[in-house]
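J.: output the structure for:
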Amino acid sequence: MKYNLAFRYRIYPNEIQANLILQTFGCVRFVYNKILSKAKEIYELEGKNKVITPASLKSEFPFLKEVDSLSLANAQMNVKIAFTNFFQKRTAFPKFKSKKTARKSYSTNSVNNSIRIESTFLKLPKLGLVKIKLHRDIPQNYKIKSATISQEPNGAFYVSILTEFQRDIKEVPSDNNIVG
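T.: Predicted coordinates:
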């Protein structure tokens, strides 16, 4: 059986990396709001759950090419999930993300080992090697699936690394099977 487990670490990006992380936060929020706006428009006109892709926004907004494309794709997926939850009556209509109140974070997926730990550094797409405080190791048999980079109000950066691992659980006999 496969399980997921996340590990959270403090990261110490250099100035260039920190600026790119902040830019990515803004772009993810921007893309989320643009996609939500277009989805809302389609919903009001057609009553359908349709979501545009971030790639369709890149020609109009070239600055989106500078950040990790998977983070923008995850913003699209978040809008899609929010709309699905709304249509299944699990939640209210999706809300736009505010620059002031939105949580500063973005997620990116590991494709072809693009997220990995190398000594005291974490390799991330577009950012390269970022210094990481590894206070506990990720077991060797755990596969890194994604990383969510976030910033706390005090300015500290963190990464939450989502891993997947396989565990075989042997069947334990129940008390009903014991003959006494």
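
J.: every contact and neighbour count from this point should use C-alpha atoms.
T.: Will do.

J.: now residue 104: how far from residue 24?
T.: Per CA to CA, to the nearest Å, residue 104 is found 9 Å from residue 24.

J.: the lengthiest helix in the chain packs against which elements?
T.: The longest helix of the chain (DSSP state H) is helix 15-46. Identification of packing neighbours for helix 15-46 by 3 or more CA pairs under 8 Å, 6 or more residues apart in numbering; DSSP states H and E yields helix 69-87, strand 105-109.

J.: just say which of the ones you listed is most tucked in.
T.: strand 105-109 (a mean of 23; mean count of other CA atoms under 10 Å).

J.: contact partners of whatever helix or strand comes next after that one?
T.: Scanning forward in sequence from strand 105-109 by DSSP states H and E, the next helix or strand is strand 116-118. Contacts to strand 116-118, defined as CA atoms under 8 Å, 6 or more residues apart in numbering, come from residues 122, 123, 124, 144.

J.: tell me the most packed of those residues, by neighbour count.
T.: residue 144 (23 neighbours; other CA atoms under 10 Å).

J.: name the SS class of that residue, please.
T.: Of the three states, residue 144 takes strand according to DSSP: H, G, I helix; E, B strand; the rest coil.

J.: what is the neighbour count of residue 88?
T.: 9.

J.: can you say which of the helices and strands packed on helix 15-46 is nearest to residue 174?
T.: Evaluated over the helices and strands packed on helix 15-46, closeness to residue 174 peaks at helix 69-87, with 38.9 Å, by CA to CA.

J.: helices and strands around that closest one, which ones?
T.: helix 15-46, strand 105-109.

J.: between the shortest one and helix 15-46, how many degrees?
T.: Computed by axes from the mean of the first three to the mean of the last three CA atoms, to 10 degrees, the angle separating strand 105-109 from helix 15-46 equals 90 degrees.

J.: and for comparison, fold this next one:
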Amino acid sequence: MYKAYKYRIYPTDDQKASLAKAFGCCRWYWNFALNLCQETYLKTGKGLSRGYILGLLPGLKKEYPWLTDAYSQSLQVVALNLSTAYKNFFEKRAQLPRFKSKHGRQSLSYPANVKFEGDYIKLPGKIGLVYCHRHREFEGTIKTVTVSQNSDGQYYASVLVDDGKETPSQSTEGKAVGIDVGLTHFAITSDG
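T.: You can find the predicted model right below:
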């Protein structure tokens, strides 16, 4: 079963600069791919696959050398997230994907190669060891780590962990009771 843990991290000034570059690269790639998807749809009436979007990366890195400031797998996650966003839109679970702004919340994901070493989290690429305030320990294998910066400038690491346990099944045995919180009475149950 997957569980998520969110920890506050405290990068140094150099690490903040590296994270800002990585955020910018991922944001730029998202906006580039989203624009290309929209233009392709207007011209042909068809969308672009995740494989096609991923195939653009090597050429883009040659054309725009600053894209190498971001960890390569973080850029690959951008293509996965964009295809998932379109899938959710077409299945009416979400709105149409929108362009990302450099103002407000920034994020990037690391799908592998992240480790905890004592009070530090080791991020791949040019970031390295970042001090992490871990208020809760976890058991299991790390699946994905998303590093984000909120609009207040605080940094967080959201860690998705597979603890190896099975998801508990929902029980249909027993009796279910509905509770209504009202104005005249604090709570009324469905069985009176």
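
J.: overlay them and tell me the TM-score.
T.: Put the two chains on top of each other and the TM-score (TM-score structural alignment, normalised by the length of the first structure) is 0.83; 167 aligned residues with a CA RMSD of 2.3 Å.

J.: that older thread, quick one: which of the contacts of strand 116-118 of the first structure is nearest residue 20 of the first structure?
T.: residue 124 (11.7 Å).

J.: translate residue 4 of the first structure into the numbering of the second structure.
T.: Matched by TM-score structural alignment, residue 4 of the first structure corresponds to residue 2 in the second structure.

J.: what sits against the residue nearest the centre of the first structure?
T.: Most central in the first structure under CA atoms, centre = their mean is residue 107, positioned 2.2 Å from the mean C-alpha point. Going by CA under 8 Å, 6+ apart, residue 107 of the first structure touches 70, 71, 74, 146, 147, 148, 149.

J.: hmm, the second one is touching residue 108, no?
T.: In other words, residue 71 of the first structure. Yes - the pair residue 71 of the first structure and residue 108 qualifies as a contact (CA atoms under 8 Å) at a distance of 4.9 Å.

J.: thinking again about what came up before, can I get the helices and strands packed on helix 69-87 of the first structure in a markdown table with distance to residue 93 of the first structure?
T.: As requested, those are exported to a markdown table (distance: least, CA to CA, whole Å):
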| stretch | distance to residue 93 of the first structure |
| --- | --- |
| helix 15-46 | 9 |
| strand 105-109 | 22 |
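
J.: please work out which of those is packed deepest.
T.: Counting by mean count of other CA under 10 Å, the most buried of these turns out to be strand 105-109, with a mean of 23.

J.: what range in the second structure matches that one?
T.: Going by TM-score structural alignment: strand 105-109 of the first structure matches residues 107-111.

J.: and residue 132 of the second structure, how far is that from residue 120 of the second structure?
T.: With CA to CA as the criterion, residue 132 of the second structure and residue 120 of the second structure are 5 Å apart.

J.: between these two, who's got more neighbours?
T.: residue 132 (21 against 17).

J.: a helix runs through the more buried one, doesn't it?
T.: No - under three-state DSSP, residue 132 of the second structure sits outside any helix and is assigned strand.

J.: that's a helix at residue 7 of the second structure, yeah?
T.: No - Residue 7 of the second structure is assigned strand when assessed by three-state DSSP, not a helix.

J.: these two touch, right, it and residue 154?
T.: No - with contacts counted by CA under 8 Å, residue 7 of the second structure stays clear of residue 154, the gap being 11.0 Å.

J.: neighbour count: the two, which is higher?
T.: More crowded of residue 7 of the second structure and residue 154, by other CA under 10 Å: residue 7, with 16 against 13.

J.: for the more buried one, give me its contacts.
T.: Here residue 7 of the second structure is in contact with 132, 133, 134, 135, 156, 157, 158, 159 (CA under 8 Å, 6+ apart).

J.: next: residue 166 of the second structure.
T.: residue 1.

J.: and the aligned residue in the second structure for residue 78 of the first structure, how close does it get to residue 14 of the second structure?
T.: The alignment partner of residue 78 of the first structure in the second structure, by TM-score structural alignment, is residue 81. Distance check for residue 81 of the second structure against residue 14 of the second structure: by CA to CA, it reads 28 Å.
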